[in-house]
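# I'd like to go over a predicted model; first the sequence, then the structure.
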Amino acid sequence: MAAATPSAASRIAVVTGASGGIGAATARGLAEAGYRVVLTARRKDRIEALAEELNAAGHTATAYPLDVTDRAAVDEFATAFKTVGVLVNNAGGALGADPVATGDPEDWRRMYETNVIGTLHLTQALLPKLEASGDGTVVVVSSTAGHSTYEGGAGYVAAKHGAHVLAETLRLEIVGRPVRVVEIAPGMVKTDEFALTRFGGDEAKAAKVYEGVAEPLTAADVADTITWAVTRPSHVNIDLLVVRPRAQASNSKVHRER
């Protein structure tokens, strides 16, 4: 099925967490698909560099520094638009890998604030703009952690379960309105920062996550999946797409070469 060309009203795509990894790759993919991309993240220098790269390539990109956990800032951001075609809720991340018995409640709180409340903020603020476009799409980038548990991941798992339920419930609540709700749930993705951030900058621990895995997913793999889902014809809703590397059968079963 051919990719749909965005209409004039639905041409703007907002991507959160666009300063690197999946967010930056998704911005590139949507720009190539014909969207005017709005890049949001806390790291101003990163998104400005990406906007410059995309504009130099003949696309249209704007950088807007934004903390998705700051509701007042999100509401102010939303006033910049009459309509929005696509919202990619990608901002998130994991902190720590401790068991429930010793996990840091502050890490849990920060993960929930970013992965769930941040998604809620942007979705609430932009939903009227998405509906006004007549052809809107909300994308929630969750995780396979949002669908099954694993030891040492309870805080992140709980947050991503929250993101999954948000997407599933929103789809029920707005059925009949011109807005699709898509959930993309990646498995093992190797990016420059995800595992490193999770383990507080410990490079050895971060490297061990991918040890022996020949080909984990890349940010570009996930971005390609997101772009594909967004560019389906308007009547086609990809409710949930789980994407893993071939070497990963589940969150706890991964083939590692010796």
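Now that the structure is in, tell me what you want to look at. Residues are numbered from 1 along each chain as shown.
# going forward, measure contacts between C-alpha atoms and count neighbours the same way
Noted.
# from S143, how far out is E53?
Distance, E53 to S143, by C-alpha to C-alpha, to the nearest Å: 28 Å.
# look at these two and report which has more neighbours.
Set E53 next to S143 and count neighbours by other C-alpha atoms under 10 Å: S143 wins out with 26 against 15.
# and the gap between N237 and M188?
24 Å.
# more neighbours: which of the two?
M188 (23 against 17).
# so who does K44 touch?
A63, Y64, P65 (C-alpha atoms under 8 Å, 6 or more residues apart in numbering).
# only whichever of these are buried, select them in ChimeraX.
Entered in ChimeraX, the line below selects the buried ones among those, by 16 or more other C-alpha atoms under 10 Å:
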select :63,64,65
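# columns distance to K208 and secondary structure on top of the contacts of K44, output as JSON lines?
Shown next, in JSON lines, are these (distance: C-alpha to C-alpha, whole Å; DSSP: H, G, I helix; E, B strand; the rest coil):
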{"residue": "A63", "distance to K208": "34", "secondary structure": "strand"}
{"residue": "Y64", "distance to K208": "35", "secondary structure": "strand"}
{"residue": "P65", "distance to K208": "33", "secondary structure": "strand"}
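# excluding its backbone neighbours, what's nearest G187?
R244 (4.6 Å; C-alpha to C-alpha, 6 or more residues apart in numbering).
# before we move on, what about G23?
G17 (5.3 Å).
# next one: R46
Per C-alpha to C-alpha, 6+ apart, closest to R46 is S19, 5.1 Å.
# in the stretch 151-258 of the chain, which spans are strands?
Secondary structure of the stretch 151-258 of the chain (DSSP state E, counting those that start in this stretch): strands at 179-186, 240-243.
# ok, which of those comes nearest Y150?
Closest to Y150 of these is strand 179-186 (C-alpha to C-alpha; 15.1 Å).
# need the residues that contact the longest helix along the chain.
If you go by DSSP state H, the chain has its longest helix at helix 154-173. The contact list for helix 154-173, computed with C-alpha under 8 Å, 6+ apart, reads 93-95, 99-100, 103, 107-108, 111-112, 115-116, 119-120, 140, 142-143, 145-150, 180-183.
# and here is the other one:
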Amino acid sequence: MAISGEGKVAIVTGASAGIGQAIAVGLARVGFSLAVGARRKERLDDVSKEIERISGARPYAAALDVTDTTSVERFISGVLDHYGKVNVLVNNAGKALGLDHIDASANEDDWQEMLDTNVMGLLRMTKRLVPYLIESGDGHIINIGSTAGHEAYAGGGVYCGTKFAVRAITGALRQELLGKPVRVSSIDPGMVETEFSIVRFHGDEDRAAKVYEGLRPLRAEDVADCVVFAATRPFHVNIDEMILKSIDQADSRRVARHGQPS
């Protein structure tokens, strides 16, 4: 039996595009009130309009850089001033940068940005919101992981490392919050066609397009469906972990491209 999001508040980080935007819209469709944050605040306008069209209410939308403690605290303060509570935190903000091997030529700035966004950003948001999630009596932390947190691949050592960390943090939180009214979930997709590869390749759209050439990748909405499913289970049901891939992807190395051998 699905539970409505009516009367509940959900925060989605990295909500200006792609998976984050789809998650915010999906949660609005099942009744959640939304607080959406992203570095590119101007790009939150489209998702805000869509949420207002669906729900009749404008979401709380504000700039949020999860790598900046001041930005995180300002955003959370704004959400609490606006709604007075938080029930669901979706830690979606994250990125991959480059495909550097771990050698002398690697870009350490890319490494640092991935670590600070994917790991420390998630921790900054979670640390500050756990007390309010407990106070809500019906809290839920949903971390957007990756199949890269289950299987490393050459060139992805640091990105995979951040997603292995997300998986470990999720597991630790599940134990730390046992007995408290907070569920903890990880939704771990494989290849999803969004801006992900464009960001990874520093804006090289041609190179990014080749990643998905000839196959049917997941869409942002596919991941959002899984988040909404987890968020709308009866409160005693915790979706610990959900892995999803396109039918054309077996693992990080084996994909089917228009009938070519995998």
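Thanks, I have the structure now. Predicted, not measured: the structure shown is a model, and the values here were computed from it.
# the longest helix of structure 1 vs structure 2 - mean distance after superposition?
In this overlay with structure 2, the average offset of helix 154-173 of structure 1 from its partner residues is 1.0 Å by mean C-alpha distance after the TM-score superposition for structure 1.
# run through the residues that contact the most centrally placed residue in structure 2.
Centrality entry for structure 2: nearest residue to the mean C-alpha point is N92, 1.9 Å, by C-alpha atoms, centre = their mean. Applying C-alpha under 8 Å, 6+ apart to N92 of structure 2 gives the contacts V12, T13, G14, A15, I19, G20, N143, I144.
# next step: the residues you listed restricted to strands.
V12, T13, N143, I144 (DSSP state E).
# report the buried members of those residues.
Counted by 16+ other C-alpha under 10 Å, the ones in strands among the contacts of N92 of structure 2 give V12, T13, N143, I144 as buried.
# quick check, nearest of these to S136 of structure 2?
V12 (17.0 Å).
# that older thread, make CSV out of the contacts of K44 of structure 1 and add distance to F81 of structure 1.
Converted to CSV, those look like this (distance: C-alpha to C-alpha, whole Å):
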residue, distance to F81 of structure 1
A63, 14
Y64, 13
P65, 16
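# ok, the contacts of K44 of structure 1 in structure 2: which stay?
When you map those onto structure 2 and apply both residues aligned by TM-score structural alignment, their matches' C-alpha atoms under 8 Å, the shared contacts are A63, Y64, P65.
# need the nearest residue in space to the counterpart of the first one in structure 2, chain neighbours excluded.
Pointing back at A63 of structure 1 there. Matched to structure 2 by TM-score structural alignment, A63 of structure 1 sits across from A61. Spatial nearest neighbour of A61 of structure 2, excluding adjacent residues (C-alpha to C-alpha, 6+ apart): V36 at 4.9 Å.
# same question for Q248 of structure 1.
In space, Q248 of structure 1 is closest to V254, 4.4 Å off (C-alpha to C-alpha, 6+ apart).
# pull the number of nearby residues for the one you found.
16.
# next: Q124 of structure 1.
Q124 of structure 1: 14 neighbours (other C-alpha under 10 Å).
# aligned to it, what sits in structure 2?
By TM-score structural alignment, Q124 of structure 1 lines up with K127.
# check which helix or strand covers that match.
helix 122-136 (DSSP states H and E).
# that helix - contacts with which helices or strands?
helix 69-83, strand 88-91, strand 139-144 (3 or more C-alpha pairs under 8 Å, 6 or more residues apart in numbering; DSSP states H and E).
# what range in structure 1 does the last one sit on?
It stands for strand 139-144 of structure 2. Using TM-score structural alignment, strand 139-144 of structure 2 pairs with 136-141 in structure 1.
# go on, the second one?
When strand 88-91 of structure 2 is aligned against structure 1 using TM-score structural alignment, it corresponds to residues 86-89.
# mean deviation, that stretch versus structure 2?
Relative to structure 2, stretch 86-89 of structure 1 is 0.4 Å off (mean C-alpha distance after the TM-score superposition for structure 1).
# distance from that stretch to the middle of the chain?
Averaging C-alpha positions (C-alpha atoms, centre = their mean, to the nearest Å) puts stretch 86-89 of structure 1 8 Å from its chain's average.
# over to stretch 154-171 of structure 2?
Distance, centroid of stretch 154-171 of structure 2 to centroid of chain: 14 Å (C-alpha atoms, centre = their mean).
# try stretch 183-202 of structure 1
The answer for stretch 183-202 of structure 1 is 12 Å, by C-alpha atoms, centre = their mean.
# mind listing what's buried in that stretch?
Under 16+ other C-alpha under 10 Å, the buried positions of stretch 183-202 of structure 1 are 183-191, 194-199.
# now which residue in structure 2 aligns to G34 of structure 1?
Aligned partner of G34 of structure 1 by TM-score structural alignment: G31.
# in terms of helices and strands, where is that match?
G31 of structure 2 belongs to no helix or strand, assigned by DSSP H and E.
# how much does the helix holding K127 of structure 2 stray from structure 1?
Averaged out, helix 122-136 of structure 2 is 0.7 Å away (mean C-alpha distance after the TM-score superposition for structure 1).
# show me which residues of that helix are buried.
In helix 122-136 of structure 2, counting by 16+ other C-alpha under 10 Å, buried: L122, L123, R124, M125, T126, L129, V130, Y132, L133, I134, E135, S136.
# what about the fifth one, distance to A208 of structure 2?
Here T126 of structure 2 is placed at a distance of 31 Å from A208 of structure 2 (C-alpha to C-alpha).
# same check on S77 of structure 2?
In terms of C-alpha to C-alpha, S77 of structure 2 sits 37 Å off from A208 of structure 2.
# which one's more surrounded, those two?
It is A208, of S77 of structure 2 and A208, that has more neighbours when counted by other C-alpha under 10 Å, with 20 against 12.
# aligned to the more buried one, what sits in structure 1?
Under TM-score structural alignment, A208 of structure 2 pairs with A206 in structure 1.
# surely G21 of structure 1 meets A219?
Yes. Using C-alpha atoms under 8 Å, G21 of structure 1 is in contact with A219, at 5.4 Å.
# so what sits against both of the two?
Counting by C-alpha under 8 Å, 6+ apart, the residues touching both G21 of structure 1 and A219 are T191.
# need the counterpart of E53 of structure 1 in structure 2.
In structure 2, E53 of structure 1 lands on E50 (TM-score structural alignment).
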